[in-house]
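Engineer: here you go, sequence then predicted model.
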Amino acid sequence: MIVVIVLLTLGFTPPVAAQPWQICGDTVMNYTTSSRRHANLELLSTKLTDKATTSPDHFATDFAGVAPDTVYSLALCRGDVNSTACRACIAAACVGAQQLCPHRADATVFYPTCRLRFSGKNFLHPDNYSQIVDGVVNTMSTTDTTNTAPGLPGWDAGNAESVAAITEIVRELLQETARQAAYNSGARMFATGRMDAGGGRSFPALYSMAQCVPALTHRDCSSCLQVISFMATDDNFAGRQGGRLLALWCNLRYDTVHFYSGDPMVTIVSSVKEVVPPAPLVVPSRKHKRGMIKVVVPLLASIIGLIISFVLIRRRCIKGKGSQDKTKMNMKEDGTIVWGLEGRSSEFMIYDFSQVLEATDNFSEENKLGQGGFGPVYKGRFHDGLEVAVKRLASHSGQGFTQFKNEVQLIAKLQHTNLVRLLGCCSQEEEKILIYECLPNKSLDLFIFDDKRRVLLNWTTRLAIIEGIAQGLLYLHKHSRLRVIHRDLKASNILLDHDMNPKISDFGMARIFSTNNAEANTERIVGTYGYMAPEYASEGLFSIKSDVFSFGVLTLEIVSGKRSSGFRQYGDFINLLGHAWQLWKDKRWLQIVDASLVVECHTLEIMRCINVALLCVQENAADRPTMSDVVVMLSSESMTLPEPKHPAYFHIRVTAEVTSIVSGMSIVNDTTISTLRGR
């Protein structure tokens, strides 16, 4: 069975299950066959088919007519089909779109080897381009509605290990294919792949394909593919033999059959251990049963006796100890001791799930503070009056339990005024919950990126926030018992207390770092686009300088009140870094400062912060300062600062061809990426 997931945009209705998959727009702009709009559509169909067929990458956009009857269109064939097949597919799509969505002014159709959209609105306009990820609605349909059983061998919904292993195989294949399409396929932005997942008969080879609209930048393509690949989860694909993720600007597919032409462009060796179906149950004979009973019964009696003795001895050992020791004992019996919490603060508590339910009023919407990358956060109040923030880990989170364990292990051992304080946790069956101190002003991004609330942050407050974040990072990198790299420092992970003091939060991505090593390498890249250091995003290399880079980005955002790289255009650049550096070179750095700030009284301080930020985001990690250097530079008015070199990503400029589509995807900038593979 093959699962098809179509990303619905612009309020479209769900597609039908069978091929092709159509998305019909609303009925507001309908037309008749005798209308001028229909004539424009007919003319455009011929032009579009010819343009896409003759184009080297089989891609075309065009429009016909004048307002209000203008029709805009986009067509793209799959990267492995020839011109003849492309022409036939787009011609069929032009007819099929009108048949499947009769008299609709907005229609999209997905065929196996091409896609087509026409609309009475200019959907290539920046305001509409953002909708490839903003406000998408998902629907799932199957090509075989009579068969609902999973198709991949070894998939067992009741076996968490089997589910995790197979899901990771599919995710690994899709993400590596997506990376190849985005960065290693040139202007085509198309890649195919193969993975021999099991290495034997127990698991079939998997084939994959990823493609973006060639008008996208490589980075936009990567972001689009990463966003839709997150939908390849247990709930959506559930071990089925094939799946498609269809969006107008990018799409992914995998299957157990070789569905594309030619050899795979990339062959992937899975890092996941082989998945082997459970061995059949062997029913012993009656004679064999009697023999087993003679052996097993005495053995069980001995084991039970040992267990009883152990429990009695253990009770005597702990008798008379206080409630704090009982809490620690319960943690050991619950298996939490393996997390290394025996050295935790005495204030750390283990809460029962019923206590959390009562404190949050059963996780009511009224108590919901926000939505994190791995689950919602609620406000809670316990019987003793303690107000807390409750982070409830989403059960469908692929890396959920690992990050829950990571966060508890790390934060319980970290103590600093600029780090959020973890008060306790709750682990009961599927529920994994973290209990934090409650910070009433929520997160920094709610202030600096909001036109009304940013005026509440004067320069003195912003400078204090920058310095506080620097002190928190310095503690993590140098002064804590553990040398920690956060790996996901961003505005939404900076919380603010009553006095607007910053506290670094969300340590689910953090890594303990050896004091003997300058850097480390990982295949699983985590973090957020816009804040990632280039060596980490492209090669998986991370160090304390990775956090320094993120700090520099965050500082520029605090000074400017603008998001770093929300796919908006800043001058000649699509990110804040290149724009800021260009203004700095031209001695026009005041133009980057938030207009709501009173600059005159603080010119030198603001200039120093911009200088420090640009030093932190330099392309070469060796050129960036340490957080020790940063703290000194921020606090010293007399210190002469070095001139920054060009920042990372400064060469990514807006070209004339894509100016109309590179902005508006700000949601991606704040999406934590947790499963991207490095080279």
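Structural biologist: Received, thanks.

Engineer: switch to C-alpha atoms for all contacts and neighbour counts from now on
Structural biologist: OK.

Engineer: which ones are touching Ile673?
Structural biologist: For Ile673, the contacting residues are 226, 525-529, by CA atoms under 8 Å, 6 or more residues apart in numbering.

Engineer: any idea which of those is closest to Asn128?
Structural biologist: Within these, the smallest distance to Asn128 is 19.4 Å, found for Gln226 (CA to CA).

Engineer: element containing the closest one?
Structural biologist: Gln226 belongs to helix 218-229 when assigned by DSSP states H and E.

Engineer: run the chain-centre distance for the helix or strand that comes right after that helix.
Structural biologist: Moving toward the C-terminus from helix 218-229, the first helix or strand encountered (DSSP H and E) is helix 234-237. Here helix 234-237 shows a centroid-to-chain-centroid distance of 17 Å under the convention CA atoms, centre = their mean, to the nearest Å.

Engineer: helices or strands next to the next helix or strand along the chain from helix 234-237 in the packing?
Structural biologist: Scanning forward in sequence from helix 234-237 by DSSP H and E, the next helix or strand is strand 242-246. Here strand 242-246 touches strand 2-8, strand 250-255, going by 3 or more CA pairs under 8 Å, 6 or more residues apart in numbering; DSSP states H and E.

Engineer: quick one, helices of the stretch 501-650 of the chain?
Structural biologist: Secondary structure of the stretch 501-650 of the chain, counting by DSSP state H, counting those that start in this stretch: helices at 534-539, 544-560, 576-585, 603-616, 627-635.

Engineer: try the stretch 101-250 of the chain
Structural biologist: 126-129, 160-183, 218-229, 234-237.

Engineer: can you put those helices in TSV and add distance to Leu74?
Structural biologist: Converted to TSV, these look like this (distance: least, CA to CA, whole Å):
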stretch	distance to Leu74
helix 126-129	13
helix 160-183	20
helix 218-229	16
helix 234-237	28
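
Engineer: quick one: closest of those helices to Ile606.
Structural biologist: Using CA to CA, the helices of the stretch 101-250 of the chain put helix 218-229 closest to Ile606, at 30.8 Å.

Engineer: put this next to the previous one:
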Amino acid sequence: MERKLLITLPRFLGLMTLFTMSSAQSPNYVGDDCHSSTTEQALTLTYQTNLNKTLSWLSSDSATSKGYNHTITGNGTVDAVYGLYDCRGDVTGSFCQFCVSTAASEILQRCPNKSSGVVWYNYCILRYSNHNFFGILTTTPSWEILGSKNTTDPEEPQKAEDYMQSLRREATVETNNLYAMGGFHLSHGEERYGLVQCSRDLTNDDCSQCVEAMIDKVSQCCAAKQGWQVLSPSCLIKYDDYMFYQITNPTSSPSPVEAKKGSTINSRTLIITIVSVLVAVALLSFIAYYLWRRYLSNQVLSGSETTPLYFHNHIQRENALNTDLPTIPLIWIRQSTNNFSEFSKLGQGGFGPVYKGNLEDGTEIAVKRLSQTSGQGLEEFKNEVIFIAKLQHRNLVRLLGCCIEENEKLLVYEYMPNSDLNSHLFNEEKRKQLDWKSRLSIINGIAKGLLYLHEDSRLRIIHRDLKASNVLLDQEMNPKISDFGLARTFEKGQIQENTNRVMGTYGYMAPEYAMEGLYSVKSDVFSFGVLLLEIICGKRNSGFYHSEHGQSLLVYSWRLWCEGKSLELLDPILEKTYISSEVMKCIHIGLLCVQEDAADRPTMSAVVVMLASDTMRLPDPRHPAFSVGRKIKEDESTSRTSKEPSVNTVTVSNVLPR
């Protein structure tokens, strides 16, 4: 414990200092360059494996206090990957790791199927390539970011250039740190601040040349602004009217602003020393308490507490669990959600409450907070950390990070402004916003997301709880599958798995799963088929028993199909927007997905192909599966209502068309 305290203390002190800065914020995406590979191409499996290992290593290594490192995976081979991260000189420890981990988790999305990529954030840069770029000066491409305020002093552009030149000399000649920062008095009491930074694999001469090239660009792009930033793969310069950096080296020569204040420092040295000692004692006491609490809470993910066997197995198989997902400090989350206020609360699930938050850079987030009394929620939390951190697809909700501090266990997601499909599809007013084009787009997006889970992701995953409320909608109403708390991995070649604990949502469960605990990719296909038919008719399967039809949605759809009246299933709201051939095709696919025998159901790859084709002849569906559900109007998930759900609560009927 003492050794852990000694290791963690410098990182924690740096992080606490950052929190006190008014300008502290989350990593803000600046730009990327992926054109070094001019066209998208299929990368070899070995290269993809080496790339994943490289990004994982960079993310893990960034947790150290160095702020910079590089690595080679597959050294000496044609599939070797060269990787580098470099945090800004004033950013270290957890702040650096958060930035690098975010970059490592997003760069493959921003540079898909590229053998080389560079991504910039306001606090770090991350690069990878199939060629050795270490120590090579690279000034193109370059990016310029401008502030909103215009300069009012005609002499400011020249003064700004002169000061940035002085920082260049400090970084490359006076200190050899390859970065420098400071401030100066402009006029009328105004102050300006600057920073120069080079990638720390460069020589002093290359660094000086790079910074010089960035300064030359200022006159063309940025001189009329009070704030700007110019950056390239090898260096960056930043200038603004507020102190945006952290003073990291109190022994370095003071900036002009600090030098003016120096005359009064000696007279206050004794007072400052005494106060500093008292503050240090108080802070150390707090840190000791904080680290002890964090040590206890971290046992949840380290396996020290009693956890399900499958989770321990995953820990053994997935050594990089903690390196694939950024850790977001609790204080950021508390600030962004107004300390988990009721005003910020979005809803409540079996996992616990969900809150909306806003980071200081304007990023909107959704925070899932594990309920202290939720036994199932703890298991779901572990699943989400294991699975979704490894998944990247436009139709899956993105997990930005997690937090395990004190007694809190939190998951931070991208915020979906249009909530979930459930709130639109089954609301009389909101449903009017979903015309046929929108519904077809949602169907296609869900299908592609499931296909990724089943066949294309790093892990082969069965969701096990696909339903309308677990499909979120972004600003453009694009669907994103969420909630992986019940997900399970499948080995290649594995057909099905058995569980004694049936978890899921009544109305969406495949019969073989509800009755025998057997689940497979075809269980998800069944749930997709139910959801597809719900999207078409605008009614819940679980509430269909109480409608005027007196039977399940699946049976009703099957009877209409057999009678040649399938269009009667269509939501009346869609009368003026639907295309009959597309609706018929979707109903046909939905019935194929909900067939009784799992072997008869198509795979999601076949479903995606069928949805995309207008000429493909589809096989005739067989009668749908048993209607599995309880006679309730609102869909009810066993994961939300019971810690030990039983299949005995499921009612079963087998109704065939006449």
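Structural biologist: That came through fine. Keep in mind that this is a model prediction, so the values were computed, not measured.

Engineer: pick the most deeply packed of the helices of the stretch 501-650 of structure 1.
Structural biologist: Greatest average neighbour count among the helices of the stretch 501-650 of structure 1 goes to helix 544-560 (a mean of 26), per mean count of other CA atoms under 10 Å.

Engineer: please work out which residues of structure 2 line up with that one.
Structural biologist: Using TM-score structural alignment, the residues of structure 2 aligned to helix 544-560 of structure 1 are 521-537.

Engineer: then stretch 622-632 of structure 1?
Structural biologist: Taken onto structure 2 by TM-score structural alignment, stretch 622-632 of structure 1 occupies residues 599-609 there.

Engineer: what's around the equivalent of Gly445 of structure 2 over in structure 1, how many residues?
Structural biologist: Aligned by TM-score structural alignment, Gly445 of structure 2 pairs with Gly468 of structure 1. The number of residues packed near Gly468 of structure 1 is 20, by other CA atoms under 10 Å.

Engineer: is it true that Gly468 of structure 1 lies in a strand?
Structural biologist: No. Read with DSSP: H, G, I helix; E, B strand; the rest coil, Gly468 of structure 1 is helix and lies in no strand.

Engineer: thinking Ile512 of structure 1 is in contact with Val484, fair?
Structural biologist: Yes. Counting by CA atoms under 8 Å, Ile512 of structure 1 does reach Val484; the two are 4.6 Å apart.

Engineer: neighbour count winner among these two?
Structural biologist: Just comparing Ile512 of structure 1 and Val484: by other CA under 10 Å the higher neighbour count belongs to Val484, 26 against 14.

Engineer: tell me the SS of the alignment partner in structure 2 of that one?
Structural biologist: In structure 2, the residue matched to Val484 of structure 1 (TM-score structural alignment) is Ile461. Recorded secondary structure, Ile461 of structure 2: strand (three-state DSSP).

Engineer: what's the answer for Phe363 of structure 1, then?
Structural biologist: Assignment for Phe363 of structure 1 (three-state DSSP): coil.

Engineer: counterpart of it in structure 2?
Structural biologist: Correspondence of Phe363 of structure 1 to structure 2, assessed by TM-score structural alignment: Phe340.

Engineer: now that match: how far from Arg398 of structure 2?
Structural biologist: According to CA to CA, to the nearest Å, Phe340 of structure 2 stands 21 Å off from Arg398 of structure 2.

Engineer: ditto for Gly303 of structure 2
Structural biologist: 26 Å.

Engineer: who has more neighbours out of those two?
Structural biologist: Applying other CA under 10 Å to Gly303 of structure 2 and Arg398 shows that Arg398 carries more neighbours, namely 21 against 14.

Engineer: wait, that one touches Gln392, no?
Structural biologist: Yes. Arg398 of structure 2 lies in contact with Gln392 (CA under 8 Å); the separation is 7.2 Å.

Engineer: Leu597 of structure 1 maps to what in structure 2?
Structural biologist: Applying TM-score structural alignment, one finds that Leu597 of structure 1 aligns to Leu574 in structure 2.

Engineer: now do the contacts for that match.
Structural biologist: Leu574 of structure 2 sits next to 435-436 when contact means CA under 8 Å, 6+ apart.

Engineer: what's the burial count for Glu523 of structure 1?
Structural biologist: 15.

Engineer: which ones are touching it?
Structural biologist: By CA under 8 Å, 6+ apart, the contact list for Glu523 of structure 1 reads 540, 676-679.

Engineer: now do it against Ala622 of structure 1, distance only.
Structural biologist: Distance from Glu523 of structure 1 to Ala622 of structure 1, by CA to CA: 22 Å.

Engineer: one step back: which of the contacts of Ile673 of structure 1 are buried? Put it as a PyMOL command.
Structural biologist: Selection of the buried residues among the contacts of Ile673 of structure 1 in PyMOL, burial being defined by 16 or more other CA atoms under 10 Å:
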select buried, resi 226+525+526+527+528+529
